[in-house]
Each structure stands twice: as structure tokens, then as C-alpha cells.
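Student: predicted model, plus sequence, below.
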Amino acid sequence: MTSTAFNPNIHFPYPYTDIHPDSIIQTSDEVLFHVHRDRLQTRSRTAFDGLFTDNSTVGLNRSLVVFLVPEDATVMNCVLHILYGTSSRIYCPDFETIAQAFETLQKYGCRLSECIPQDSEIFTDLVCHAAEPNTDALKVYTLAASHDFEELAVQCSYYALRIPISRIDEGSSIMMGPLYLLRLLRLHASRRAALHRLLMEPPERHEDTPFCNWRRQIGTTRAYGLIAGYLTWEAPADASATWITTAFERVIQCVECPRCQINLWARVLGVIRGWNDVKKTI
């Protein structure tokens, strides 16, 4: 069976628009992919792991040499779309297929950061996958880290903060390696420390009025301190501005003095502005 995406009748991307394929790759499930040997070898640092040698051939197909690979068609289809810089979204490759494609690319000597630019569809799709609230963003970060794919690891590290340190299992730790594990742990620690510093600053006080003297303002400051202490211990490293604001809203609504309320809101907004500026990625 011949691939519908890589065959002699398709329109190959530039600079192979008018150049016919010169080789065929046959997968383990006997699907034939027509390719340009030059394209694959130049994207690899090991001449595509020496695939295009007589030892790898299995015969001829319409005068083109056929090379046998152990990968199946689903994975090889994803690999070739990456190498040619074309879209594979129509085939809806799942995360496991992409992970296997990454393994295959490295096996054939292709550096992921060179083959998958940050503006490519597959890079964007992986970041979007990590950003989805109901997905395990740590899996994407671990995949990138295990292949030393710095650009993807950095982009996904913020979303990986959704996973508490206590839930990072041994397998994921080993797979991502000590360097990327340490960088993720430091990101957790640095962001929580930054939030603690922001919360430590109390709201400003105003001059005494007939309705609100310094004693009542001390009570307001204590109420702020209780919420700040709670957030210091409980806030995750990826705490949202909405989550922080909501924690203070009930206290502010219970404050009777309008000027104290203004000062409390000013302090909370200061925390949010500072929190938004804290480094979000490794």
C-alpha cells in the first residue's frame, strides 16, 4: 500500500516542488512512502542513521530503491511531515504518536529543535495540549526534557506547575533527567517565594477619622495578614490572579471603612501586578 501523503503524484513542498522522489521507505506494516533521500539526510547529523545503504534495501519499486524501517506507518507519517515541514493535522496524531515520532527522529540523528521550529504546527499543538486544564502538562514537559528539546520544555514548564511536586512520580523524574527536574523544582520554589514576598507587605493605613481609628485599622491589617498567611502556605506555583483576588474579597467586603477598603484593594492589586511579573518558565 502506498502512502496518501507521500507518493509520486502529490505536490511536494519547496524546494522539491518539481523534483520527483528518488527513494521509497517501507514501514513495518508495509506502507510505502516516496521520499527525497537528500531531504532526509540533510536534516540528520548521522545521514539518517545510515539508512540509505545497500544493507537496508529490500528491492526495487518502479526503479526506485526501497528501504525497510522498523517503524509503523502512523509514526513514519508524522516523522516525514515534520522533516518536510508540512501539516499533519489532517491525520490527528495523538500524543503517543508524536512521542514515538520524537524518538524516531532522534534515532535517525535529527535534532528536534532544528526540525521543529517554534512557529510550526506540531510545536504549537503540543503547547496548546499542555495548556488545556484537563490534560497532564507534565507529560509534555517530560517529553521535551527527555529529548533536551529546550524550546518546548521552556514553553510547557509554566503549565507543568499545575502538577504539585508531591505528584511527580519516579518514572517522570528519571525520564526528564536531573537537570530539567531541578529547573522545574526551582521554578516551583522561586514562584512561591515571590508570592510570599509580595503578600508580606501590609496595606497602607490612613489618618484617623471619627469612624475608623488606628485600633480598627490594626484589625484590618490582621485580617489581611491571615489571608496572606493562608495563601503563602496553600497557593500553588501557578495560582491565578482570580484565585488570589477571590481569597481577599470576603475580608474586604466585611470591612466597614471605605478608606480601608480602598487601601486593601490597592494592596491586593499591587500583589496581582507583582505576581504577573514573576518569571513563569524555567
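Tutor: Right, received. Where do you want to start?
Student: only C-alpha atoms for contact and neighbour calcs from this point on.
Tutor: Fine.
Student: what strand or helix carries residue 270?
Tutor: Using DSSP states H and E, residue 270 falls within helix 258-277.
Student: let's bring in a second model and compare:
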Amino acid sequence: MYSQRPTQPGSMLQQGSTAFPTPPASTAGSPQELEQAPLISVSTYFHPTANIIPYVDPDVVLASSDSVYFYVHRQKLLHRSSNNFANLLPSSSTSQTDLQPYVHNRSAPPPPLSSPPLRGSEHPNSPHQHHTSPSSRQPNPRPATPQTLLVVPERSDVLNILLLAIYNVSAERYAPSLDTLSLVPQAMIRYGYNPPELINPNTEITRLILHHVRADALRVYVLAGLYNLESLAVSASRHVRSVATITDEQALMMGSIYLRRIMQLHVNRIAALKSILFVKPDGHRPGQPPCDGTDQRVQRAWALATAYLAWEARPDMPSVEIAKSLAPLLDHNRISAVLNAWAHVKDTI
């Protein structure tokens, strides 16, 4: 998520009393001097030479509460924000000039800038990297782009996922926890974004959250209800095993509408399962003449088995458990009919 780079003495970006150290130029100082320079933490994705938007240099630097720097683009931050990124960025009518990409050569794009090398102890998928001397990097052919430094209250892990959601880039390699993901929608609201617009079936952050649905479906459902994330709530509702474990706090967070919907889903599924089970079988097997005694024994055994299943009925009762209880009583075709009917009962809100 962030890397640590040596800074160049005297290379600072000023905003009021806030001083921001920038990575050194490729010709600045000897390797020994750079090794002794202080390190700053810079995002491994949103770094100065990332070229996220081709030929458009980042013009905003975000500093997280734990002092990790993210190089981003004003146009991206303002695109869907209803409050100018928490009123930190002006809605500039003059930004059209700022947003024009710098073209080093109109017949060919500027030469690529090599990524800073990693020390051997760091893995490429690590959330942070420690960079060695950048003396091997090519000189940057672009003119310096004016950059605005904004200090924000989010931790770097939350800010990283927020920015990746704004850019709609996969964050799977960072493997964010559900704790981190749960803080992102509130950060979206703070900066003027509508969570349902950024968290929907077509976005990468939704897939990240769904990675946690099997392990903690109820918590994902509560998160979806809290921010009215309908598609996420529908997906999570399939995996919520019980409404009996919902706490008062969770009920308040998801709200009355989503609470009623998940409870109604479970009530409906249990009722549907009982309805399927209470349809009595014919008693005799196909190809054999009916026998009253056999019919009565099968009916009694069926009544006992279905009474047990009905008593133990759960909205997520697996088909294998139903089949195991009915196997001594019915042939394969009839068991399959019961299981097929159960499989077609609606399992989402």
C-alpha cells in the first residue's frame, strides 16, 4: 500500500505550515548520501510515476493520518464528489487547463519511468515497500506539475481502498480486512460520494466485500443495510444463517427495512420447507400394486421423519440433510422431487 523513499534535502512542498518531502531527482546526491536521507512512506499504487492516467501527472497529494502519501488527480477526486472532496478542493472552472495531459512528443508518448527498485526483504504484494537509491532511474522528462497537499484524517489502509474505489481499480492484492472495508463507505460520504454509486455489482470494491460474505455474512448484510447497498444486501442475505444472532446494535445499524426483509426471508423459507415436506407420498413404489398395510407404514414413517425435519427446519437447511432423512422412505425420484422443490425456493431478500 505504501513505500518508503529517501528524500532530497531541501525538497519540500509547502502548504501553510505543513512541509511535504518529495522523492529526490535521479541525479540528486550519491547513493551513500541517499541511504542516509530520511525515508517517507509513499503509496505503492498512487506514487508520482505510476502513470495511472496516461500522460496526466498527479496534481494532488493526500497525506493519511499515519503519514503515507498518495499522488492522485484532482479530476478523479472531483468527478463524483458532491462537496468538492469535503471542500478541500475548489470546483475550478479553470481546471480544464490543469487537466490537459502533458505530451512530451506529440508523435510518441513520453518514455516510461522505471519503478523504484525494492529491497530484497519486500514482496511486490506487500502493503509497503522500502526503496533503495533511485540513481538508476531515468530523468523525468516532464515539467513539474503544481501539486496540492491535503492532510486527511483516514488511515492509509482506509484511504488506499477509498482511492482504489474512486479509480475502480482492484485492491485484491492488498487483501483488506472487513474492518477496513467497513470504514470506507463513511469516508465516501465525508468526501461527497454516494456509496451505492461506488459499491455496486460492477465495481471492484463490491467483489472485495463479497470475499468476506461466507465468513461473516451477517456483518456484510448489516453494512449493506447501513448504507443502502441493495445489491450487496441481496448477495449477503443468501448466506445469513440465522436472525436469532442479530444484536440490538446490528438491528439499529441495518435499519427497520432491512431487518424486516431478512426476517421475512427466513420465515418464508421455513414455511416453504414445511409445505414441501407435508405433502404425503403415495405409499407404494412404482410398478408394485398398492398394499394398504405398506401404505400405512410408509405414511407413519413419513409423518415421523417430516415432523423431525419440520421441527429442525432452518432457512439454510442443506439438501443432503433432507435427503438423508428421507432416503429410507422414498425412492430416488421422489427424493429428487422434494430436493428440487426446496432448491427453487427464493433464498435472497
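Tutor: That came through fine. As the structure is a prediction and not an experimental result, all values here were calculated from the model.
Student: could I get the TM-score for this pair?
Tutor: The TM-score (TM-score structural alignment, normalised by the length of structure 1) is 0.84; 257 aligned residues with a CA RMSD of 2.3 Å.
Student: buried residues in the helix holding residue 270 of structure 1?
Tutor: Within helix 258-277 of structure 1, the residues scored as buried using 16 or more other CA atoms under 10 Å are 260-261, 263-265, 267-268, 270-272, 275.
Student: nearest to residue 242 of structure 1 among those residues?
Tutor: When the buried residues of helix 258-277 of structure 1 are compared for distance to residue 242 of structure 1 (CA to CA), residue 272 wins out at 9.0 Å.
Student: the closest one touches residue 243, doesn't it?
Tutor: No. If you go by CA atoms under 8 Å, residue 272 of structure 1 and residue 243 don't touch, sitting 10.3 Å apart.
Student: now do the contacts for the alignment partner in structure 1 of residue 259 of structure 2.
Tutor: Mapped onto structure 1 by TM-score structural alignment, residue 259 of structure 2 lines up with residue 181. Neighbouring residues of residue 181 of structure 1 by CA atoms under 8 Å, 6 or more residues apart in numbering: residue 173.
Student: what helix or strand does residue 181 of structure 1 sit in?
Tutor: Taking DSSP H and E as the definition, residue 181 of structure 1 sits inside helix 170-200.
Student: buried residues, that helix. List them.
Tutor: For helix 170-200 of structure 1, by 16+ other CA under 10 Å, it's 172-173, 175-177, 180-181, 184, 187-188, 190-192, 194-196, 198-199.
Student: ok, stretch 278-288 of structure 2 next?
Tutor: 283-284.
Student: same deal with stretch 85-97 of structure 1?
Tutor: Per 16+ other CA under 10 Å, stretch 85-97 of structure 1 contains these buried residues: 85, 88, 93, 97.
Student: residues in structure 2 aligned with that stretch?
Tutor: By TM-score structural alignment, stretch 85-97 of structure 1 lines up with residues 168-180 in structure 2.
Student: quick one: end-to-end length of the matching stretch, please.
Tutor: End-to-end distance for stretch 168-180 of structure 2, by CA to CA, to the nearest Å: 17 Å.
Student: format the buried residues of helix 258-277 of structure 1 as TSV; extra columns: distance to residue 205 of structure 1.
Tutor: Converted to TSV, these look like this (distance: CA to CA, whole Å):
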residue	distance to residue 205 of structure 1
260	7
261	10
263	7
264	9
265	12
267	11
268	14
270	15
271	17
272	20
275	23
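Student: gap between the match of residue 259 of structure 2 and residue 160 of structure 1?
Tutor: Residue 181 of structure 1 is 11 Å from residue 160 of structure 1, where distance means CA to CA.
Student: repeat that for residue 238 of structure 1.
Tutor: Noted for residue 238 of structure 1: a distance of 9 Å to residue 160 of structure 1, by CA to CA.
Student: between the two, tell me which one has more neighbours.
Tutor: residue 160 (25 against 18; other CA atoms under 10 Å).
Student: pretty sure that one is touching residue 135, no?
Tutor: No. Residue 160 of structure 1 lies out of contact with residue 135 (CA under 8 Å); the separation is 10.0 Å.
Student: relative to helix 258-277, how tilted is the helix holding residue 181 of structure 1?
Tutor: Relative orientation of helix 170-200 of structure 1 versus helix 258-277 (axes from the mean of the first three to the mean of the last three CA atoms, to 10 degrees): 140 degrees.
Student: tell me the helix or strand right after helix 170-200 of structure 1.
Tutor: helix 214-234.
Student: what distance separates that following helix from the centre of its chain?
Tutor: The chain centroid and the centroid of helix 214-234 of structure 1 are separated by 36 Å, computed with CA atoms, centre = their mean, to the nearest Å.
Student: structure 2: matching residues for that helix?
Tutor: Mapping helix 214-234 of structure 1 onto structure 2 (TM-score structural alignment) gives residues 292-312.
Student: and the contacts of that stretch?
Tutor: Surrounding stretch 292-312 of structure 2, the residues in contact under the criterion CA under 8 Å, 6+ apart are 273-274, 277-278, 280-284, 322, 325-326, 329.
Student: mind putting those into a markdown table with distance to residue 72 of structure 2?
Tutor: Putting those into a markdown table (distance: CA to CA, whole Å) gives the following:
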| residue | distance to residue 72 of structure 2 |
| --- | --- |
| 273 | 53 |
| 274 | 56 |
| 277 | 59 |
| 278 | 62 |
| 280 | 66 |
| 281 | 67 |
| 282 | 70 |
| 283 | 71 |
| 284 | 73 |
| 322 | 55 |
| 325 | 60 |
| 326 | 61 |
| 329 | 66 |
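Student: farthest pair within those residues?
Tutor: Taking CA to CA, no two of the contacts of stretch 292-312 of structure 2 sit farther apart than 273 and 284, at 23.4 Å.
Student: state the distance from the alignment partner in structure 1 of residue 272 of structure 2 to residue 185 of structure 1.
Tutor: Aligned counterpart of residue 272 of structure 2 in structure 1: residue 194 (TM-score structural alignment). Applying CA to CA, the value for residue 194 of structure 1 to residue 185 of structure 1 is 14 Å.
Student: could you do residue 231 of structure 1 as well?
Tutor: Distance of residue 231 of structure 1 to residue 185 of structure 1, given as CA to CA: 19 Å.
Student: equivalent analysis for residue 47 of structure 1, please.
Tutor: Between residue 47 of structure 1 and residue 185 of structure 1 the computed distance is 38 Å (CA to CA).
Student: residue 8 of structure 1 too?
Tutor: Taken as CA to CA, the span from residue 8 of structure 1 to residue 185 of structure 1 is 50 Å.
Student: what's the answer for residue 116 of structure 1, then?
Tutor: 26 Å.
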